[in-house]
Structure formats: C-alpha cells, structure tokens
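Participant: sequence unavailable; structure follows:
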C-alpha cells in the first residue's frame, strides 16, 4: 500500500511507520520538518506541502494524526487557537486536497480522542452514546471529526479514531507520570473516582493496521483497552509497578486553580468500552492494566 500520514513524527506515527515499513508499505509523511522524516519514520518520504506529493501516484490510505499536544499547557486563548488550527484547520486542508484526486482515496483514518465524550461521569458509554458534560476538549474533537467526515461524499471510508491516553515507555502520559511516581510523589487526582480509559501503544498501532484492512469498519471507533479502571486504581497499579507508594493525592481544588478549565482532563473521565473494535474481532495484546504496565518498566 501507498500511505500518507500526518503527525507521522509523533509517538503513534513513528511506531506506525516502523510497523508498516516491515510490511513493505510505501510511506509518505506530511511534516513541517520533511528532512527529519526518514530518520524518525523508518525511511518514509517527507513532504513539506501536500502539493509536493506526486499527483500521478494513487494513494491507498491517509492517516491523519496531526495535532498539537492538548495537555502540555493551560488553555489560554492563544493556546486554543494553536490546538484548533493544528486539528480542524489542518484536517480541512487535508480533506480538500483529497477531494482533488481523480480517483477517490479508499480510506481516511482520522484522529480524535475519548475527550469527544466530555465528562461522562458514571454513565457507561460506547460509540453509540451521546456526549456527557461538554468542555473545550469535547468541542475540539467534535469539530475535528466533522472536518474529517467531509471526505465521505468523495467516496472515502472515514474512520474517526477516538483514542484514549496512550501508555508508552518513550512518551505520552506515562512519561510525564514516571518521574514523580518513581520518587514516591504520586497519588490519586481529586477523589480518584473518575473513570480513566487508556491504551497500550502496541495495541494502538495494531488496531490502526486492523482498521486499515477491514473495510467494514467506519465511523467512530473507541481506541481504549477493555480493562476500564478508576483513577485511584490506575494510581495504585502504576505505583506498584514502580515499587513505590502512592501517598500524595492532589486535591481537586489545587488542579482547578493551577490548570483552570484544562483540569477537566484530569478530574473528568469516561466509562468507555471499545465495543465496535471487539465486535469486529480485534484482539488486544494488552487488555489488562497491570500486565500492560509491567511491559513498560
């Protein structure tokens, strides 16, 4: 297959490129740093502009994973603009470019996040569920998915990948938590009762490959492990995997004071199931949190 990725130099994108390179796929990455792409993305070819992709080459798939990190800094007005432009504006440009192809591109797998559901509280949710309490993150995901869905009238199968926080030894949520927890400074967030979906990087890569190859999979897909835990349980298992106590909880009021509206990412949650993946026959390699954390030490 010939595949174009956005966000190919990110955590998931790099792992995808390594996975697909071993299968012999031809990989192209749209990047602000195209000269760095071959070294970061398993010898993929980098392009600085979509117009640099050779018009005569047909594409089998587009994987849209681009987006500035949502939890790196508070949601100031300027930061919201960056988050919006890196997701909604970029996806709009990508879909418009796809529409110019004389032959429809068969599939677009476009990034989203479990934040689409907002704060779901205790409500059990799957892909058919309505969103819970809205916030800026849920509005961002909704607009992101709306732009990706514009590819459907052009004959493209569109998969909306609602990804949970990804567990990896080299980045993502776990990289931020490992140091304080290794020092014995970790603890639950707020009362610790919020549900906390997650997914191992290995499963994130293999499920994207699975969705690429299964033409009956389209629309929203929850990319989260079936072993759903509350924040207190996640905290306990992470501390245990590092052989450290977890005795320093962070009160909700401290998080709200420090992070403002962005605190909903830590104090809210989603009681979420990967219903459509399981129904399609996807088998998780790391369905259990304790086992997944043991592989990431």
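Facilitator: Now that the structure is in, tell me what you want to look at. In this text, all values refer to a predicted model and were calculated from it rather than measured experimentally.

Participant: CA atoms for contacts and neighbours, from now on please.
Facilitator: Will do.

Participant: ok, how many other residues are close to residue 102?
Facilitator: 10 (other Cα atoms under 10 Å).

Participant: for the chain, what spans make up the helices?
Facilitator: Using DSSP state H, the helices of the chain run over 11-21, 37-40, 77-84, 90-99, 136-149, 172-182, 201-213, 231-241, 252-259, 264-267, 275-280, 289-294.

Participant: of the ones you listed, which is nearest residue 112?
Facilitator: Shortest distance between residue 112 and these, using Cα to Cα, is found for helix 136-149: 5.7 Å.

Participant: tell me the angle of the closest one relative to helix 90-99?
Facilitator: 10 degrees (axes from the mean of the first three to the mean of the last three Cα atoms, to 10 degrees).

Participant: got another one to weigh against that:
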C-alpha cells in the first residue's frame, strides 16, 4: 500500500498499538480514535457507547480499522460486564460503520475486529470461514458484532471481519498471565488439555491486518490464526520446552470454572479455526508453529 491515511479505533490496545507502530514506521498517516480531548491532529475524538463521532474527521481516510472493545478477560463475566463487552464492540462498530457510510468519498476498506469465538465449541472439528456460528455468549457477540458493520457494507465499502484467535504476546492477552506462571515452574494444562487453542503471533496478527487492508479480493470473515491449531496439552508442552521449565501442574476444569466463573468458557472451549482465506490468497506466516511463536513473543 502506498502511503495512506488510516483511522484506527482501539489504537491503545495490544493489537492496535502494534498496528499503529507498524503503519507509522512505513510512512502511513495514522489517525487514532480516542475517548478524550484530542492532543494533536493525529487524534479524533469519539464516544462509541453514545454513538458519537465527527464523521468529517474521517474524511480523506483510505481505510478504517476498528479494534476497539472492552477486554474479554479483564473481569469476571457479571451481567454488567458482559453488557460492557457487547456494547463496546457492537455500538462502536455501528458508530464507525454509519460514519463511513455518510462520507461523500468513503474509505476503500473497513476492517472490523471480530473473534473466532463466533464458531463456539467445535471440539476436534476444524472450521474455516464458511462454518456457521456456534452457541453461547461469545458466538452471539460475534454475530451482533459483525452485523453492526452493515451500513458500511451497504454503502459499497469493502468490509472485512478479522476473526482473531489467541494472540501470543508478553504485553497482553492470555500469555501476559501465562508466561510468568510457566517461568516460575507453575504452568500446566487447563482441564483435560484436549481442547484446541487457535493461536497467532502478534507479528503475524499485525501482518495479517495489513494484508487485509491491501488485498482487494478479501472481504467478509477472515480467520486470523496460525495454520495449525494445537490442543492446550500440546501448547503446554511447548511452553515448558521453550522456557525450559517443568509444566506438570494441572488446573482441573471445575477449579477453573470456580475461579473464573462463566469466563472459563473462553479458556476451556475448543475452537479449532484454520485461516483458509489467508492461506488460499497467498499470505505467508512468519511464525506458523507454536515454538517459534513463543520465541518471537519472548524476544
């Protein structure tokens, strides 16, 4: 992509901040959406929960990327926090999609965050982007989240749903908590360890998002996961191997549910998602396997 003006919502998060750094390093002008008074011309104020944004601030943008949303694993899933998770994604997406649709000259592409939770529990069955939605809170959230982008799609803007898996990084997400445990020799599998985790390195996540911006033939849902998902048992073994620590502890499923409540669904559910669209279109993963993914996160 030639130097472009790109708006990014969720620019302070794990993925968003890495994306902004990558785009800026290549000379792109990034407009970060913030929920406070802007501190410069590279910031645009919005209020996703009240569905307010100055659409004129998006004028001239070649692309809009929406990665905003309350952290799924930041708190126990009380009814109030589940509402916050949902509203921060769905209302934010509606706000941006309507703003994009209202522009006289809309952006070429709208990349909207989504998640492989859309598929629910798939057990041992591998699923690609053609699979139907599953059941449960995260699947219902995924449906609403993606449907909220309809105004942009109806306005003729190429719209892509980045269904992201478990991002492996030291700075955030599940691995921010896992790495210290395993380094201390206290790591181990969760439950029986047979459930699949569809992981992706932070490097490949950012590269894939940029690929979605550039690749005109890609639209609709696209799985952002490494080519071969692994079971929690296999990932646990890799953690021990890479960190050179024992990984013999086990957290029984009932204990995980007692500790995390309904949120335990997110770490005990088996979602074996494969990135069929990325692979078929020629995207090359820098870190396709778990060992190199873990090493890239550590170094």
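Facilitator: Done, it's in. As the structure is a prediction and not an experimental result, all values here were calculated from the model.

Participant: please state their TM-score.
Facilitator: For these two chains in superposition, a TM-score of 0.93 is obtained (TM-score structural alignment, normalised by the length of the first structure); 290 aligned residues with a Cα RMSD of 1.7 Å.

Participant: dump the helices of the first structure into a markdown table; add mean neighbour count and distance to residue 221 of the first structure as well.
Facilitator: Formatted as a markdown table, the entries for the helices of the first structure read as follows, by neighbours: other Cα atoms under 10 Å; distance: least, Cα to Cα, whole Å:
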| stretch | mean neighbour count | distance to residue 221 of the first structure |
| --- | --- | --- |
| helix 11-21 | 20 | 16 |
| helix 37-40 | 17 | 27 |
| helix 77-84 | 14 | 22 |
| helix 90-99 | 18 | 18 |
| helix 136-149 | 20 | 12 |
| helix 172-182 | 16 | 20 |
| helix 201-213 | 19 | 9 |
| helix 231-241 | 21 | 23 |
| helix 252-259 | 14 | 29 |
| helix 264-267 | 20 | 20 |
| helix 275-280 | 15 | 6 |
| helix 289-294 | 18 | 20 |
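
Participant: for residue 162 of the first structure, find the nearest of those.
Facilitator: Among these, helix 136-149 comes nearest to residue 162 of the first structure, with 8.6 Å by Cα to Cα.

Participant: in a markdown table, list the helices of the first structure along with distance to residue 71 of the first structure.
Facilitator: As requested, the helices of the first structure are exported to a markdown table (distance: least, Cα to Cα, whole Å):
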| stretch | distance to residue 71 of the first structure |
| --- | --- |
| helix 11-21 | 15 |
| helix 37-40 | 23 |
| helix 77-84 | 10 |
| helix 90-99 | 19 |
| helix 136-149 | 10 |
| helix 172-182 | 9 |
| helix 201-213 | 18 |
| helix 231-241 | 17 |
| helix 252-259 | 10 |
| helix 264-267 | 8 |
| helix 275-280 | 26 |
| helix 289-294 | 21 |
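
Participant: looking at these, which is closest to residue 51 of the first structure?
Facilitator: When the helices of the first structure are ranked by proximity to residue 51 of the first structure, the top entry is helix 90-99, at 8.3 Å, counting by Cα to Cα.

Participant: okay, the closest one sits on what stretch of the second structure?
Facilitator: Mapped onto the second structure with TM-score structural alignment as the criterion, helix 90-99 of the first structure occupies residues 92-101.

Participant: chain center to that stretch, what's the gap?
Facilitator: From the chain centre to the centre of stretch 92-101 of the second structure is a distance of 19 Å (Cα atoms, centre = their mean, to the nearest Å).

Participant: likewise for stretch 132-145 of the first structure?
Facilitator: Centroid displacement of stretch 132-145 of the first structure relative to its chain, using Cα atoms, centre = their mean, is 14 Å.

Participant: likewise for stretch 140-151 of the second structure?
Facilitator: That offset, for stretch 140-151 of the second structure, works out to 15 Å (Cα atoms, centre = their mean).

Participant: repeat for stretch 74-84 of the first structure
Facilitator: Taking Cα atoms, centre = their mean, one finds the center of stretch 74-84 of the first structure at 18 Å from the center of the full chain.

Participant: the match of helix 90-99 of the first structure vs the first structure, average offset?
Facilitator: Superposing on the first structure places stretch 92-101 of the second structure at an average distance of 1.2 Å from its equivalents, by mean Cα distance after the TM-score superposition for the first structure.

Participant: hmm, back to that, tell me which of the helices of the first structure lies nearest to residue 70 of the first structure.
Facilitator: Judging these by Cα to Cα, what sits closest to residue 70 of the first structure is helix 77-84, at 6.9 Å.

Participant: superpose on the second structure and give me the mean offset of that closest one.
Facilitator: Once superposed with the second structure, the aligned residues differ from helix 77-84 of the first structure by a mean of 0.9 Å; criterion: mean Cα distance after the TM-score superposition for the first structure.

Participant: let me know the angle separating that helix from helix 90-99.
Facilitator: Using the same axes, to 10 degrees, helix 77-84 of the first structure lies at 30 degrees relative to helix 90-99.

Participant: tell me which other helices or strands helix 77-84 of the first structure touches.
Facilitator: Packed against helix 77-84 of the first structure, as judged by 3 or more Cα pairs under 8 Å, 6 or more residues apart in numbering; DSSP states H and E, are no other helices or strands.
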